[in-house]
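J.: quick one: sequence plus predicted model below, questions after.
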Amino acid sequence: MTALRSHIDVASEGFRRNAEDFEVNREVIARARAAALAGGTEKAHRKHAARGKLTARQRVARLLDPGTPLLEVGQLAAHDVYDEPVPSAALVTGVGIVAGRPFMVFANDATVKGGTYFPLGVRKHLRGQKIARENGLGCIYLVDSGGVFLPLQEDLFPDEDHLGRIFRNIAEMSAEGLPQLAGVLGSCTAGGAYIPAMCDETVMVRGTGTVFLGGPQLVRAATGEVVDAETLGGADLHTRVTGVADHLAETDDHALQILRDLAARSSRPPLSPPARTPRPPKYDPAELPGVVSAGLKEHIPAREILARLLDESEFTEYRARFGPTIVCGTGHVGGYPVGVLINDGVLFSESAQKAANFIEVCAQRDIPLLFLHNINGFMVGAEYEAGGITKHGAKLVNAVSCAKVPKFSLVIGGSYGAGNFAMCGRSMGSQLMAMWPSARSTVVGAEQTAKVMTLIRGDQLAKEGRELTPEEEAEIREPILASYERQAQPLYYAARLWVDAVVDPVETRDWLALCLAMAADAPKRETRFGVFRM
């Protein structure tokens, strides 16, 4: 391996300006993260605590092995999406270590709308199950939910990837030998009752845990029968009479300990250690905000980024002199091997071919892939179209799509249009995807979109014998620029679960190491590529 060298002057004016501009983006994410971590209102928290219940995040923290982190998925989901706050989509989800084994954990947050499922809550739950399945992880469900949020039922119930898919996934993952464990720590109503009922083993807490298809109010409305929640579906009934639950717990902590014991008996082996001893980079990751250009039109030096992300800043580059606008090579993060692709300019035919070949090599050698996006797209123009850039770009998209090694994506700058697809954007099947707070992504850049729309309008007016005035041009441009800037933001993406997280550059190595650790023992899948157009 070759040791990367930094040529950045950390005392320069440009470095300082970049770091200052980055701080503005960082503060936006920090405010949103604080709201997500807080959960529901103070009143909701007081009511929750009065029932002797831990919060969702407290439950997750006590379930995990002491001192181990949570690789959280969708922390910023639903931020400013609905008419009222729904922090983290009322669901805490992530990969953590339980009894030495990695599990995907789901915890309903009953301080947020009673833990009910909003559309984004269902999507987040399904996303977590997808990650678990791809990586061969068992699932632990900490249930405390009033079921679906009924006013939005049309976006929750009828379709293929709505609420029912959660139950189908539980059944299929259980059939595949992936443990499905549930702790009923509060209400579990209506369709949500199938989560504990379908799991391999279920724990219920006496006095607070309830499971029923129809709650007391629905039973009264439907049949006229008056019955309290404990009699209708409490822990005593379901552990002694119905067998819906297998284990009786006296408190949240007792239930979590039982779940830890069950996890310890899982057939999944403990987490494998990294291939080699983790070592820090030779250059401080805290310098990354100063390396990232203040304006996305400016160049972000690829090797400067790698020098602050890879173990010991060591990198074995692949075809360094060919297709130089994409940098490919292997290194380690947290001791885990990884194949890296990072943009260093626009994609040309040569860079697309080089990247596709590199993906083939990594797939053959079972090396996970990391895509670091900073891409406007493929080069356009008559010369490049005549040179077959569409065909060569399709090779790269083919390779990205079909490679069955674990794939992770991180947008560090811009990620636009076909360049996003080529760099393993969301639609290309990355196991996890994140953005830096300063990153941006849309189908086309805002300036280009505004220019295209003004040219189209100008051509239309030319046919009528007149020109587009500056005022008319501004009327077209300004709404487009404002809309694109809002929709390109990482927070906008994370709120809609188009990415799994917004990661600070300083925390990126930790995030990547957790991703690679999660995938280290994932089931091996054979890669078979589609037809490459030669």
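T.: Great, that's in hand.

J.: alpha carbons only for contacts and neighbour counts from here, please
T.: Fine.

J.: which stretches in the stretch 401-534 of the chain count as strands?
T.: Along the stretch 401-534 of the chain, counting by DSSP state E, counting those that start in this stretch, strands occupy 407-416, 432-435, 440-442, 501-502.

J.: then the stretch 151-300 of the chain?
T.: Secondary structure of the stretch 151-300 of the chain (DSSP E, counting those that start in this stretch): strands located at 180-189, 201-205, 210-212, 247-249.

J.: quick one: which of the strands of the stretch 401-534 of the chain is nearest Ala132?
T.: strand 432-435 (11.2 Å; CA to CA).

J.: helices or strands next to the closest one in the packing?
T.: Contacts defined by 3 or more CA pairs under 8 Å, 6 or more residues apart in numbering; DSSP states H and E place strand 432-435 against strand 407-416, strand 501-502.

J.: the strands of the stretch 401-534 of the chain into TSV, with extra columns for distance to Arg123 and mean neighbour count?
T.: Shown next, in TSV, are the strands of the stretch 401-534 of the chain (distance: least, CA to CA, whole Å; neighbours: other CA atoms under 10 Å):
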stretch	distance to Arg123	mean neighbour count
strand 407-416	19	26
strand 432-435	15	26
strand 440-442	21	23
strand 501-502	15	27
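
J.: so which of those gets nearest Pro479?
T.: Nearest to Pro479 among the strands of the stretch 401-534 of the chain is strand 440-442; the distance by CA to CA comes to 15.3 Å.

J.: which of the helices and strands packed on strand 432-435 sits closest to Ala36?
T.: Short answer: strand 501-502, nearest of these by CA to CA, at 12.3 Å.

J.: out of the strands of the stretch 401-534 of the chain, nearest to Ser313?
T.: strand 407-416 (18.0 Å).

J.: tell me which residues are up against the closest one.
T.: Under the criterion CA atoms under 8 Å, 6 or more residues apart in numbering, residues 292, 296, 300, 368-377, 423-425, 429-436, 438-445, 515 lie in contact with strand 407-416.

J.: now that strand: how far from the chain's centre is it?
T.: Chain-centre distance of strand 407-416: 12 Å, with CA atoms, centre = their mean, to the nearest Å.

J.: for stretch 439-447, same thing?
T.: 20 Å.

J.: can you pull the buried residues of the helix or strand where Glu23 lies?
T.: Using DSSP states H and E, Glu23 maps to helix 13-38. Buried residues in helix 13-38, defined by neighbour count with 16 or more other CA atoms under 10 Å: 14-16, 18-19, 21-22, 25-26, 29, 32-33, 35-36.

J.: presented hereafter is structure B, for comparison with structure A:
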Amino acid sequence: MMKVETTVDPASGGYRANHDAVLAQLAQLRALEQRTRDKSNAARPLFERRGQLLPRERLAHLLDTGAPFLELSTLAGYGLDHPDLERSVPGGGMIAGIGFVEGVRAMVLVDDAGIDAGAVQPMGIEKFQRAQQIALQQKLPFIHLVECAGANLLAYNVETFIHGGSGFYWLARLSAAGLPVISVVHGASTAGGAYMPGLSDYVIMVRGQAKAFLAGPPLLKAATGEIASEEELGGADMHAAVSGLADYVADDDAHALSLARQVVATLDWNRQVAPACTQHAAPVLDPQQLPGLAPAGQRVPLDMREIIGRIVDGSLFMEFKPDYGPATVTGHAAICGIRIGILANNGPLDPAGATKATQFIQLCCQSGTPLVYLQNTTGFMVGKAYEQAGMIKHGSKMIQAMANANVPRVTVHCGASFGAGNYGMSGRGFFPDFCFSWPNARTAVMGAEQAAGTMAIVMEAGMRRKGLEVDMQAIAAMREQVIATFEKQTSAFYTSGRLLDDGVIDPRDTRNVLAMALATCREAQERTLHPVQFGVARP
């Protein structure tokens, strides 16, 4: 392998402009994440009066101290819960991520009951179900720390009700696949939420706090006239001794999380997993320079080898076919000891680049090598020469190979992701195992100016076809509207808020995030599950 050589000048104006822009975007990201934490932490007095831990304190008690935790979808719902972005609280009302419990890699969900008592938030359902799907695909135990007031009936819509049922479907599928589903019920788990412990394999409930019932006292009285207390309907002791829903009863939150850790320890879950490789070289090129390399716009040139050299072991990269379709970069490297194939863009995808990528994907499938896509492309080339050279068929071959690849795929949006380039480079619509974005990334069917120019031509042609006088003022107004619409929707914050990735990450964390994702995929490949036909039924 060859060591990637750098030509980056950290003192250059372009580097400094990129660096400052990305740091400003990262500051905005951290401020939004902190806004969510502050909102949750504002409930501390209430939690302390009840003798409860705050949601993130529960998470800390559950996870192994010092072990990595890959938090997912922190911007979920950004701009959707409130039209004023200054008042939007992202996160979907829950914390989700992959972490370690008693040395076991697991998917962990925590209802953020400090925000609206844990009521379902916009995009919270999608975030919950995305986590379930990752758990199923990557063969991860699923641990849910439950305290949810259920749906907000004042904001009811039928779509949420219908789509929300899929969460129960995935719980049933996880259990049947042989993946343990563990619920720790810290507080309310009512109505549809009661099926969360009902569909779990192991249920731990906190005495005096946990409540699980299909209808609470107000609804029960309204529906049937019956009067009953919360403890009689769904308290921990009742469920442990009478209904059989609870397997373990805890004295408080900390005790419940200790019991959850003990349950995980009994699984002997890592008996099939080889120890992780610890012998690997750090990049020679400085990863701290990545913010200065992050392209500020789709027209900013960037040699993606500079990115590769700052995230792979020893900055070593064995490029495949470097002189053929050179705008498409392909080659072999390793990240934290895991061998990978990399596909990246130094420009649009042309027929030669697409053909090379197709061959490279198939070679990686032949050797069982995971694929990492580093997106920075304005799409497939257009024009008479490219059409005649078979751009459609060569691009289609690339998409065929990518979509049917039988190895893990992890995608990082490093810059532009426009048009069918998003598809060919394993965008979210093609179900990569994981998909992350840098804060500067921009995604759209095409650039804003390009879209506005296209519509201007169409609008002018339409006026002429109808025999009308060309209204340049109307065309200009339309252009401004199209540009504004595209600019609003292309940002990484907008797309991540709609779960079109698994989270916005600091470019300097790319190596660690990829290492965690790739190790998760590798464990899944090594693990043999013991599925049962219907999942584990409660007594």
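T.: Sure thing, it's come through. Nothing here was measured: the structure is a model prediction, and the numbers come from that model.

J.: just give me the closest of the buried residues of helix 13-38 of the first structure to Ser187 of the first structure.
T.: Distances from Ser187 of the first structure to those, taken as CA to CA, are shortest for Ala36 (21.9 Å).

J.: verify the contact between that closest one and Pro85 for me.
T.: No - counting by CA atoms under 8 Å, Ala36 of the first structure does not reach Pro85; the two are 9.6 Å apart.

J.: list residues touching both of the two?
T.: Residues touching both Ala36 of the first structure and Pro85 (CA under 8 Å, 6+ apart) are His79.

J.: confirm for me that Gly234 of the first structure is in contact with Arg206.
T.: Yes - taking CA under 8 Å as the definition, Gly234 of the first structure is a contact partner of Arg206 at 7.1 Å.

J.: in the first structure, what range does stretch 174-189 of the second structure match?
T.: Using TM-score structural alignment, stretch 174-189 of the second structure corresponds to residues 173-188 of the first structure.

J.: so what would you say the end-to-end distance of that stretch is?
T.: One end of stretch 173-188 of the first structure to the other measures 21 Å (CA to CA, to the nearest Å).

J.: and stretch 270-284 of the first structure, by the same measure?
T.: 32 Å.

J.: what does that stretch contact?
T.: Here stretch 270-284 of the first structure makes contact (CA under 8 Å, 6+ apart) with 6, 99-102, 307-313, 333-337, 517, 520-521.

J.: what does stretch 246-260 of the second structure give?
T.: Here stretch 246-260 of the second structure makes contact (CA under 8 Å, 6+ apart) with 51-53, 58, 61-62, 182, 184, 186, 202-207, 236-237, 239-240.

J.: from the residues you listed, list the buried ones, please.
T.: The buried subset of the contacts of stretch 246-260 of the second structure - by 16+ other CA under 10 Å - is 52-53, 58, 61-62, 182, 184, 186, 202-207, 236-237, 239-240.

J.: ok so, going back, need the strands of the stretch 151-300 of the first structure in CSV with distance to Ala501 of the first structure, can you?
T.: Putting those into CSV (distance: least, CA to CA, whole Å) gives the following:
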stretch, distance to Ala501 of the first structure
strand 180-189, 25
strand 201-205, 30
strand 210-212, 32
strand 247-249, 34
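
J.: which among those is found nearest to Ala356 of the first structure?
T.: Closest of those to Ala356 of the first structure is strand 180-189, at 37.6 Å (criterion: CA to CA).

J.: tell me which residues are up against that closest one.
T.: Residues outside strand 180-189 of the first structure that contact it (CA under 8 Å, 6+ apart) are 53, 138-147, 170, 173-174, 195-196, 199-205, 208-215, 252, 255-256, 259, 262.

J.: in helices only, show me those.
T.: If you go by DSSP state H, those have Ile170, Met173, Ser174, Ile195, Pro196, Asp252, Ala255, Leu256, Leu259, Leu262 in helices.

J.: for the third one, what are its contacts?
T.: Taking CA under 8 Å, 6+ apart as the definition of contact, the neighbours of Ser174 of the first structure are Gln180, Cys199, Asp200.

J.: repeat that for the fifth one.
T.: Taking CA under 8 Å, 6+ apart as the criterion, Pro196 of the first structure is in contact with Tyr141, Val143, Leu181, Ala182, Gly183, Val184, Thr202, Val244, Ala245.

J.: how about the residues you listed, which pair is most distant?
T.: Tyr141 and Val244 (15.0 Å).

J.: please point out which parts of stretch 177-189 of the first structure sit buried.
T.: Leu178, Pro179, Gln180, Leu181, Ala182, Gly183, Val184, Leu185, Gly186, Ser187, Cys188, Thr189.

J.: kindly report the same for stretch 266-280 of the first structure.
T.: Ser266, Arg268, Leu271, Pro274, Pro278, Pro280.

J.: need these in TSV with distance to Thr41 of the first structure, can you?
T.: Below are those laid out as TSV (distance: CA to CA, whole Å):
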residue	distance to Thr41 of the first structure
Ser266	37
Arg268	38
Leu271	37
Pro274	41
Pro278	41
Pro280	40
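
J.: return the member of those residues nearest to Arg220 of the first structure.
T.: Ser266 (41.4 Å).

J.: tell me the spacing between the closest one and Pro196 of the first structure.
T.: For Ser266 of the first structure, the distance to Pro196 of the first structure - CA to CA - is 18 Å.

J.: thanks a lot, catch you later.
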